[in-house]
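>>> starting from these lines, generate the structure:
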Amino acid sequence: MSEVPGVPPAQQLLVGIARLGQAIRMDAWRNNGPHNLSPLQADIVTFLAEEALPRRQGDIVAALASTPPTVSDAVKSLRAKGLLEGVRDQKDARAIVVRLTPEGESEAGRLGDVSRAMSEAFSVLSEADLAAMLRGTAAVVKGLQDRHAIPVSRMCLTCRFFQPDAHPEDARHPHHCGFVDAPFGDAQLRVTCPDHQPAE
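All right, here's what the predicted structure looks like:
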């Protein structure tokens, strides 16, 4: 049986992921909201909403794989829009950290809603296909993190509470989360979780 011509499957998948990335960015521009947020500004608001802790700009740079000048400009813009505020770092009074204002928290909630276009696009997936995509995505993200190619994500696969295949008798919910003490399946895998604690 002859090989199907064209680039290999992994490369085809990369092309597909790149197209999804384009769609997500285009959706972010269309969903810029009342504050006319750029995709980076939206990413910063979303990142700060993940934990209710003030963050240094260096934390934002590392988490979003950006550059200090780019993040600094975005933070200044977000402060001017009333979505962020700067406060003194309790650990170092010379340093300034940023946090969301109440208006910023409201905007984070709006950004957390999946757009209609994206929701409809993903609705074509069965639960099994969605679970497979999440499992594959989490595995690739972990592989890239292990190689220091991307910033570390607060995901199940790197969490001390994650117990993979702890329930082999339950095909739909084989894993266990020690934080909530409950079994779950691939369709519930998290690639970002506020309760994440790094594994040893």
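>>> rest of the way, CA atoms for contacts and neighbours
Will do.
>>> what's the local residue count around residue 65?
Neighbours of residue 65 under the rule other C-alpha atoms under 10 Å: 13.
>>> in terms of secondary structure, what does the longest helix seen in the chain contact?
Ranked by number of residues, the top helix in the chain under DSSP state H is helix 9-30. Here helix 9-30 touches helix 39-50, going by 3 or more C-alpha pairs under 8 Å, 6 or more residues apart in numbering; DSSP states H and E.
>>> now do the helix it packs on: distance to the chain's middle.
In terms of C-alpha atoms, centre = their mean, to the nearest Å, the gap separating the centre of helix 39-50 from the centre of its chain is 10 Å.
>>> ranges for the helices of this protein?
9-30, 39-50, 57-64, 68-80, 102-111, 116-122, 127-146.
>>> before we move on, the earlier item: contact partners of the longest helix of the chain?
37-39, 42, 115, 118 (C-alpha atoms under 8 Å, 6 or more residues apart in numbering).
>>> with distance to residue 163 and neighbour count added, can I get the residues you listed in TSV?
As requested, the contacts of helix 9-30 are exported to TSV (distance: C-alpha to C-alpha, whole Å; neighbours: other C-alpha atoms under 10 Å):
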residue	distance to residue 163	neighbour count
37	38	21
38	38	18
39	34	18
42	32	22
115	32	16
118	31	12
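>>> and the end-to-end length of stretch 178-190?
Taking C-alpha to C-alpha, to the nearest Å, the first and last residues of stretch 178-190 lie 14 Å apart.
>>> report the buried residues of it.
Buried residues in stretch 178-190, counted by 16 or more other C-alpha atoms under 10 Å: 183-187, 189-190.
>>> who touches residue 101 in this structure?
Residues near residue 101 by C-alpha under 8 Å, 6+ apart: 82-85.
>>> please redo it, this time with the cut-off set to 6 Å
Contacts for residue 101 (C-alpha atoms under 6 Å, 6 or more residues apart in numbering) come out as 83-84.
>>> next one: it from residue 76, what distance?
According to C-alpha to C-alpha, residue 101 and residue 76 sit 14 Å apart.
>>> quick one on the thing from earlier: show me the buried residues of stretch 178-190 that map onto strands.
Among those, the members found in strands (DSSP state E) are 183-184.
>>> including distance to residue 134, could the contacts of helix 9-30 go into JSON lines?
Below are the contacts of helix 9-30 laid out as JSON lines (distance: C-alpha to C-alpha, whole Å):
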{"residue": "37", "distance to residue 134": "28"}
{"residue": "38", "distance to residue 134": "27"}
{"residue": "39", "distance to residue 134": "23"}
{"residue": "42", "distance to residue 134": "23"}
{"residue": "115", "distance to residue 134": "19"}
{"residue": "118", "distance to residue 134": "16"}
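>>> one more to put side by side:
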Amino acid sequence: MNFDDITEPLDRRLADGLTRLAAVARQLDWQAAESAGLSPTQADILRFVAGRPRGARLTATAAHVGVRKATASDAVAALERKALLKKCADMSDGRAIALKATAKGHRVAREWPSNYARIVDGLSPAEQQTLLGLTVKMIRQLQQRQLIAPQRTCVTCRYFRENVAPGTDTPHYCAFVGAAMAERHLRVDCAEHEPAA
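Coordinates of the predicted model:
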């Protein structure tokens, strides 16, 4: 008997496994949010905005979190009432509004537990590095297909030089910091990110 004939296709099993991991991560997020007095959407928005020192517009915030603008607006209003976010003039366009985290908001975001940490800590460092490379690749492909909001990953940054030293431990290069990079150095959300042309 050939196992390929009696098992689900590989892509379906992988998708099922990732769905289960996402459900566990979301459950952990719900628990952390509840103990902090936030909804998971509010927590997602707070972490997104806190990671952007120049602030973030509501439309970009809603797209990143994957909710409608009205839902994001309601969550932002709740975060303002809790003194975690504030609205300011956008530095790039004084007529526009930017969301910024307050000092309290930055503290809450910084102390927020990583919901996937418990999921990946059973992997070896080499396995974590491989998974990071695959995660960045999937995010890049989703972004190219416009199925995910623009992300601040290394591979979409104007400073990133991919595979300039093939066959070495540090094949990539970051022109922003002027240093060679390994796969393990790739960032999924970099504050210095500038979109590539």
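>>> tm score of chain vs chain?
Overlay of the two chains. TM-score (TM-score structural alignment, normalised by the length of structure 2): 0.89; 195 aligned residues with a C-alpha RMSD of 2.0 Å.
>>> which one, of the helices of structure 1, ends up nearest to residue 91 of structure 1?
Taking C-alpha to C-alpha, helix 57-64 is the member of the helices of structure 1 nearest to residue 91 of structure 1, at 14.8 Å.
>>> mind listing residues that contact the closest one?
67, 151.
>>> against structure 2, where does that helix fall?
Under TM-score structural alignment, helix 57-64 of structure 1 corresponds to residues 58-65 of structure 2.
>>> ok, back up a step: between the helices of structure 1, which gets nearest to residue 176 of structure 1?
When these are compared by C-alpha to C-alpha, helix 127-146 sits nearest residue 176 of structure 1, at 14.6 Å.
>>> list the buried ones in that closest one?
So for helix 127-146 of structure 1, counting by 16+ other C-alpha under 10 Å, buried means 130-131, 134-135, 138, 141-142.
>>> pretty sure residue 168 of structure 1 sits against residue 176.
No - contact criterion C-alpha atoms under 6 Å: residue 168 of structure 1 and residue 176 do not qualify, at 10.5 Å.
>>> show me which of the two is the more surrounded one.
residue 176 (19 against 11).
>>> and the counterpart of that one in structure 2, what is it in contact with?
Under the alignment (TM-score structural alignment), residue 176 of structure 1 pairs with residue 173 of structure 2. By C-alpha under 6 Å, 6+ apart, the contact set of residue 173 of structure 2 is 161, 179-181.
>>> apart from its chain neighbours, what residue comes closest to residue 173 of structure 2?
Leaving aside its sequence neighbours, residue 173 of structure 2 sits nearest to residue 180 (C-alpha to C-alpha, 6 or more residues apart in numbering; 4.3 Å).
>>> residue 83 of structure 1 too?
Spatial nearest neighbour of residue 83 of structure 1, excluding adjacent residues (C-alpha to C-alpha, 6+ apart): residue 104 at 4.0 Å.
>>> which position in structure 2 aligns with that neighbour?
Matched across to structure 2, residue 104 of structure 1 falls on residue 105, judged by TM-score structural alignment.
>>> just to revisit the earlier point, between the contacts of helix 9-30 of structure 1, which is nearest residue 159 of structure 1?
The closest of the contacts of helix 9-30 of structure 1 to residue 159 of structure 1 turns out to be residue 42 (C-alpha to C-alpha; 25.7 Å).
>>> please tell me how far that closest one sits from residue 71 of structure 1.
From residue 42 of structure 1 to residue 71 of structure 1 the distance is 12 Å (C-alpha to C-alpha).
>>> equivalent analysis for residue 104 of structure 1, please.
17 Å.
>>> ditto for residue 63 of structure 1
11 Å.
>>> the two: who's more crowded?
Neighbours per residue (other C-alpha under 10 Å) separate residue 63 of structure 1 from residue 71, with residue 71 holding more: 20 against 16.
>>> leaving out chain neighbours, which residue sits closest to that one?
With C-alpha to C-alpha, 6+ apart as the criterion, residue 71 of structure 1 has its nearest non-adjacent residue at 6.4 Å, and that residue is residue 61.
>>> so for stretch 14-32 of structure 1, what gets flagged as buried?
Buried, per 16+ other C-alpha under 10 Å, within stretch 14-32 of structure 1: 27-28, 31.
>>> re earlier: mean deviation of the longest helix of structure 1 from structure 2?
Once fitted to structure 2, helix 9-30 of structure 1 is off its aligned match by 1.4 Å on average (mean C-alpha distance after the TM-score superposition for structure 1).
>>> grab the nearest non-local neighbour of residue 142 of structure 1.
Residue 142 of structure 1 sits nearest to residue 157 (C-alpha to C-alpha, 6+ apart), 7.0 Å away.
>>> identify the residue of structure 2 aligned to that neighbour.
Looks like residue 157 of structure 1 aligns to residue 155 there (TM-score structural alignment).
>>> number of nearby residues for that match?
Neighbour tally, residue 155 of structure 2, other C-alpha under 10 Å: 22.
>>> same question, the one 4 residues further on
If you count neighbours by other C-alpha under 10 Å, residue 159 of structure 2 ends up with 19.
>>> same question for residue 156 of structure 2.
Residue 156 of structure 2 has 21 nearby residues by other C-alpha under 10 Å.
>>> in contact with it, which residues?
With contact set as C-alpha under 6 Å, 6+ apart, residue 156 of structure 2 has these partners: 195-196.
>>> thanks a lot, catch you later.
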